Every structure is written in structure tokens, then in C-alpha cells.
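Enquirer: next input, structure requested:
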Amino acid sequence: MSKIIPSLWFADKAEEAAKFYVSLLPDSRIDSVMTMPAESPAGPEGSVVIVDFTLAGQQFQAIKAGPLDPFNHAISFTIDCEDQAEVDRLWDALLDGGTPEQCGWIRDRYGVAWQIVPNTLIEMMKDPDRDRGRRVAQAMLKMVKLDVAGLKAAYDAEPVG
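Expert: Modelled structure (predicted):
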């Protein structure tokens, strides 16, 4: 059976990034680290490093092969968090050397974009009462790091009008 394995291209520090990511989530590990054994277009022997790793049960590959294109928001990884404590822990870890962005997004020190999302956000936004979903969405749009209590307050607020 075929699998899809996301590959992340790093100018440098692929192994460091993979080790950092696996330290954040359960069911994560470095599976293998391989250096290219011969000259390649990307550099001399050993300059290209391929790191196979598992992140929350999903296989990934990180490749250190020199500069190409920087990461952009066309690709991001969403972490579905159980509660505010998990949001806070992951946010703080990814923010170290990274940049916070609007609506629960963060760009980590390696340039990868993440969305740190409490699972209650999705549940509230799927509510059949569209006014509740709208209020939650409006509250989220004003946040940088998502705040479960603030989202819940918007969800529980009385409709205006």
C-alpha cells in the first residue's frame, strides 16, 4: 500500500529540527539518520542528511540539502490540542526562536508554520447554531495564541439584537 510521507527541506539543521519536533508530542521518534554517501549536486559526501522521523504516529522526512525555497504558509501543520495546557506547552516550545502569528499560527525557529488549535474550537465552530460559530470565529480572529476560555465565552455569549 502506498503512503504519503511529508518531506521538509531545510537549508541546515534538519536533524536538530526533527529532534525538537519529536520532543513535543507523544508517539514520536527519530527513525533513522542517513547521510548521502557520495558527491551530489547539493554538496560533497555527507553534506546531505535525510532524517526519517515519526511525529504523533505520522511518518515525516527532513532533508538538509542547502538553501532552496523558504517554508511558506502554503504548507502548515495543525496540532489538535486537548486543552489550554497543551496549547500553552506547544505554543511556548515552538515560540522559542519562532514568531507568533494571528489565529493560533506560529512560525518556528526553522521556518515551519504550525497551527496550535484546541479541539474545542472546531467543535464550537461546527455548532448548527451559526450565530455561535460566527461569534467564535470573530473571537479567534482577534487572538494570536488561541485562548480556550475566550473562545468559550464567545460561544456562550447571548446573541446581540
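Enquirer: from here on, just use CA atoms for contacts and neighbour counts.
Expert: OK.
Enquirer: what's the distance between I50 and F60?
Expert: Separation of I50 from F60 (C-alpha to C-alpha, to the nearest Å): 10 Å.
Enquirer: between these two, which has more neighbouring residues?
Expert: Higher neighbour count among I50 and F60: I50, with 21 against 18, using other C-alpha atoms under 10 Å.
Enquirer: here is a second sequence; please produce its structure as well for comparison:
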Amino acid sequence: MPKITPFLWFDTEAEQAANLYVSVFPNSRIHDVSYYPGEAPGGGKPGKVMTVTFELDGQKIVALNAGPTFKLDEAFSFVIDCDGQDEVDHYWNALTADGGAESQCGWLKDRFGLSWQVTPRQLIEMTTSPDRAAAGRAFQAMMGMKKIDIAALKAAYEGA
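Expert: Purely as a prediction, here's the structure:
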């Protein structure tokens, strides 16, 4: 089976981003840091970090420092499957800290511009419920949220 590895383009912050991510997620670590051997387009200088290979809870990811030509945007995001409000709060707070930005419906951007969806299992259960009226109420409640509030979702789901 082929392995698929996300490859993220950063201006100069690949190592800082990887260090943040491995500090936030359990079972995560840096595997390798490589350095530019010579001058490269985009500002690569000899001895500067070129790539950082790291793992987030079993998922291998490579981060590249390649200059400002391309920017991360919402067209690509990582989804964090959470179980409960404590996990939602942990990931939300860690990834919006120090310059991250809240978006809508459980989406955020971290301070490096990478988009994340902090998604509690309970949101999926409620919005995919066979009770379509309850699912619709939970969905509408989610549409008005930034960080997902499970208690408010449940109240909407139950028609309270």
C-alpha cells in the first residue's frame, strides 16, 4: 500500500510549527530536520532548516521552508477528532494561542496559517442523527459557533 504524507509549505517557520504541533498532540515527535546544502530559490540559505519530518499521533508529515511564494489557506485543513469539551478546549486553546485565529463552525488557523477543524464526536453524532429535525437544530446551532460548544449543541438538538 502506498503511504500518503502531507507536505506543508512554510516561509521560514517549519521547525517552529513542527515543535508546536508535537507539543500539543500526544504520541508525537520530530523524526528529522534537514538543512539546505546550498542556495535555493525562495530564500534557502546553506545551513538553514529546509525540511522537518514529524509525526502527529501516528501521521507522518513533512514541513518545508521554501519562502513566501505559496501560503497555507483553508483549502487544506487537519481535522482533530475530539471526545468531549475538554479535548475541544485543549486543542482550540493551544492552536489559537500566540496569534492563531478563530473562524466559524469549529475551524481555526494557528499562528503559522495552518487550518484546523476541532470536531467533537458529539457534533457528528448529532448532525448525522436519523432524527432530521434534531440534526437540523444542532447544525444550525453549530453554524453560529466559532469553537464548538457541546452543551449548546445538545440543547439545540433536544429542542431546548
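Enquirer: are there residues contacting both of I50 and F60 of the first structure? Which ones?
Expert: Taking C-alpha atoms under 8 Å, 6 or more residues apart in numbering as the contact rule, I50 of the first structure and F60 have no neighbour in common.
Enquirer: identify the residue of the first structure aligned to S23 of the second structure.
Expert: S23 of the second structure maps onto S23 in the first structure, with residues paired by TM-score structural alignment.
Enquirer: try K146 of the second structure
Expert: Under the alignment (TM-score structural alignment), K146 of the second structure pairs with V144 in the first structure.
Enquirer: how many other residues sit next to the closest residue to that match other than its chain neighbours?
Expert: What sits nearest to V144 of the first structure in space, not counting adjacent residues and going by C-alpha to C-alpha, 6 or more residues apart in numbering, is Q102, at 4.4 Å. By other C-alpha under 10 Å, 14 other residues sit near Q102 of the first structure.
Enquirer: picking that back up, residues touching the closest residue to the match of S23 of the second structure other than its chain neighbours, list them.
Expert: Spatial nearest neighbour of S23 of the first structure, chain neighbours left out: R29 (8.0 Å); criterion: C-alpha to C-alpha, 6+ apart. Taking C-alpha under 8 Å, 6+ apart as the criterion, R29 of the first structure is in contact with K19, V22, S23, F53, T54, L55.
Enquirer: for these, which one is nearest L95 of the first structure?
Expert: Closest to L95 of the first structure out of the contacts of R29 of the first structure is S23 (14.5 Å), distances taken as C-alpha to C-alpha.
Enquirer: how close does the closest one sit to A154 of the first structure?
Expert: Counting by C-alpha to C-alpha, the gap from S23 of the first structure to A154 of the first structure is 33 Å.
Enquirer: the more surrounded of these two?
Expert: Each of S23 of the first structure and A154 has its neighbours counted (other C-alpha under 10 Å); A154 has more, 21 against 15.
Enquirer: element containing A17 of the second structure?
Expert: helix 14-24 (DSSP states H and E).
Enquirer: tell me roughly how far that helix lies from the first structure on average.
Expert: For helix 14-24 of the second structure, the mean deviation from the first structure after alignment is 0.6 Å (mean C-alpha distance after the TM-score superposition for the first structure).
Enquirer: what is the neighbour count of D131 of the second structure?
Expert: 11.
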